[in-house]
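In: With the sequence up front, the predicted model follows.
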Amino acid sequence: MLTLNALLTLLAASSAAGTPLAVKRSFSTRQGTGISITPHDKYSSSIGVLGCKINVNRVAYWPMSPDCDSPCVTVTANGRSVNLLQIDTSGGAYDISYDAWNYLSTGSSAVDAPTAGGGIPATWERADISSCADVFNGTAGGLKIPMSAPSPNWLVSCPASSWARQNYQLYNIYDAICRHGYDEECTWDPTSGINPECPHQLGSMPELNSQPVWNIDYPSGTLSLAI
């Protein structure tokens, strides 16, 4: 596994200088037709997006890595659309939150009227990050992707001028389901090769009970604490 310093060394030659946050970024819109979306009911994020800081009922688990300029995608099926934040890489499936899948399938929330089933034919396209504004529900400063400070490797892999590197907030929370660590903001200079700095020791693992992540279980629609 590449260390933080090794990743920084590999990226130093290709990383561009940062640009002002006020500049709206452009990116190549990618669209998929003929995909089959499937329900995912247990929150996870291999890149370290914290479930306690976003709406976990509006996320996507795509075959490709999240886009550094906009990890937001719009998925359309049965005449309905949802905007989803991609926070993980799947093993080849187009998985989305169970609640989002249920809405695209029936028009109802999985809590109000849960259903079961397999893949749904759908299309998708990459959207501007502003389309996912409603997914960000607990990050200081607005549209900043909330990341686990002990695991910033995805951010390091992004170009310095990308949206992700310009708009992130690190927290000293150890795991994506927010069960261990401290709910405190950390500071970090990705170009320094130095680990993020937090009020408590980085990567500490005391039990954290103030930031629960709730899953909507498939196919019952009941809420359960992510563990």
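Out: Noted; the coordinates are in hand.
In: From here on, just use CA atoms for contacts and neighbour counts.
Out: Fine.
In: residue boundaries of the strands in this protein?
Out: Residue ranges of the strands in the chain, as given by DSSP state E, are 31-40, 59-62, 72-77, 80-89, 94-97, 120-127, 145-148, 168-173, 181-186, 214-216, 223-225.
In: got a list of what the residue nearest to the spatial centre of the chain touches?
Out: Per CA atoms, centre = their mean, the C-alpha nearest to the average position across the chain is that of Ile87, at 2.8 Å. Residues counted as contacts of Ile87 (CA atoms under 8 Å, 6 or more residues apart in numbering) are 44-49, 59-61, 66, 71.
In: Presented hereafter is structure B, for comparison with structure A:
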Amino acid sequence: MFTPFALLLAFVATLAAAETHGITPHDMYSSSVGVLGCKINTNRLLRIDQSGGAYDISYDAYNYLVSGQGATEHPITGGAVNMQVENISADNCVQHLKAGGLALSASNSINYVASCLGQPNSWVARNHRLFNIQDPVCHWGHDEQCTLDLAVSNQPSCPHGLGTTSGRLPDTVFNIQYGTGAVVAAP
């Protein structure tokens, strides 16, 4: 069994190959490629987008790496902290993926998924899951898995129809506020 600190170090290591970077805290979950926050541990999966020069990690992970305590127990403030990071296999993060793979928005991640499927041996091509949820903080859609067959269509097929909703979903993504440690529902 890994300790929380060892897991955090492993996840920070996914940022870049054996280089030093200024790591900054990010207190609001987001994903530029449509990773669904309700299907992952947003406090431990640290870089899941395509932001070129940014090395943001979750505020809780940053707080733990800098102070040794979680952001809800002992919130700190500060800017970039230089950390040594290196790439590791995404297989090391699977225990933090609640859907058994990388959960993506079926209606908003298709370009990312298609590019990954173009590399059939890539981790995302082999381990993605599409859900009929429209936004990264999981407010709108249906919590149901969808299928994609690019030989038939470039749009996923979902039980309720791609991109449909019957109202706002319950809050399932929570942020830890910077500096206060308060846990609040993602806006």
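Out: Cool, the structure landed. Note that this is a predicted model, so its numbers are computed, not measured.
In: on that earlier part again, now for the residue nearest to the centre of structure 1: what does it line up with in structure 2?
Out: Using TM-score structural alignment as the criterion, Ile87 of structure 1 maps onto Ile48 of structure 2.
In: ok, Trp154 of structure 1 touching Ile47?
Out: Yes. Between Trp154 of structure 1 and Ile47 there is a contact at 5.7 Å, judged by CA atoms under 8 Å.
In: tell me the contacts of the aligned residue in structure 2 for Asn167 of structure 1?
Out: In structure 2, the residue paired with Asn167 of structure 1 is Asn127, using TM-score structural alignment. Asn127 of structure 2 makes contacts with 100-102, as judged by CA under 8 Å, 6+ apart.
In: Of the strands of structure 1, give the one that comes closest to Ser108 of structure 1.
Out: In terms of CA to CA, the element of those nearest to Ser108 of structure 1 is strand 80-89, at 10.9 Å.
In: how close does the most far-flung residue of structure 2 relative to its centre sit to Leu97 of structure 2?
Out: What lies farthest from the middle of structure 2 is Val152; by CA atoms, centre = their mean that is 28.9 Å. Going from Val152 of structure 2 to Leu97 of structure 2 by CA to CA, to the nearest Å gives 28 Å.
In: do Asp135 of structure 2 as well
Out: From Asp135 of structure 2 across to Leu97 of structure 2, the span is 17 Å (CA to CA).
In: Show me which of those two is the more surrounded one.
Out: Ranked by neighbour count (other CA atoms under 10 Å), Asp135 of structure 2 and Leu97 place Asp135 first, with 21 against 18.
In: so what corresponds to Ile57 of structure 2 in structure 1?
Out: Per TM-score structural alignment, Ile57 of structure 2 is aligned with Ile96.
In: Measure how buried the spatially closest residue to that match that is not a sequence neighbour is and give me the count.
Out: Ranked by CA to CA, 6 or more residues apart in numbering and with sequence neighbours excluded, the top spatial neighbour of Ile96 of structure 1 is Ala60, at 4.4 Å. Ala60 of structure 1 has 30 neighbours, counted by other CA under 10 Å.
In: ok, Ala60 of structure 1 - contacts?
Out: By CA under 8 Å, 6+ apart, Ala60 of structure 1 lies in contact with 73, 84-88, 94-97.
In: Recalculate using a threshold of 10 Å.
Out: Going by CA atoms under 10 Å, 6 or more residues apart in numbering, Ala60 of structure 1 touches 37, 39-40, 45, 66, 71-75, 83-90, 94-97, 100.
In: And Leu4 of structure 1, by the same measure?
Out: 151-153, 156-157, 190, 192-195.
In: Leu225 of structure 1 -> structure 2?
Out: Matched to structure 2 by TM-score structural alignment, Leu225 of structure 1 sits across from Ala185.
In: That match is in contact with Ile176, isn't it?
Out: Yes. Ala185 of structure 2 is in contact with Ile176 according to CA atoms under 10 Å; the separation is 8.9 Å.
In: Excluding sequence neighbours, find me the nearest residue to whichever residue in structure 1 pairs up with Lys39 of structure 2.
Out: In structure 1, Lys39 of structure 2 lines up with Lys53, judged by TM-score structural alignment. Using CA to CA, 6+ apart and skipping the chain neighbours, the partner closest in space to Lys53 of structure 1 is Gly138 (4.4 Å).
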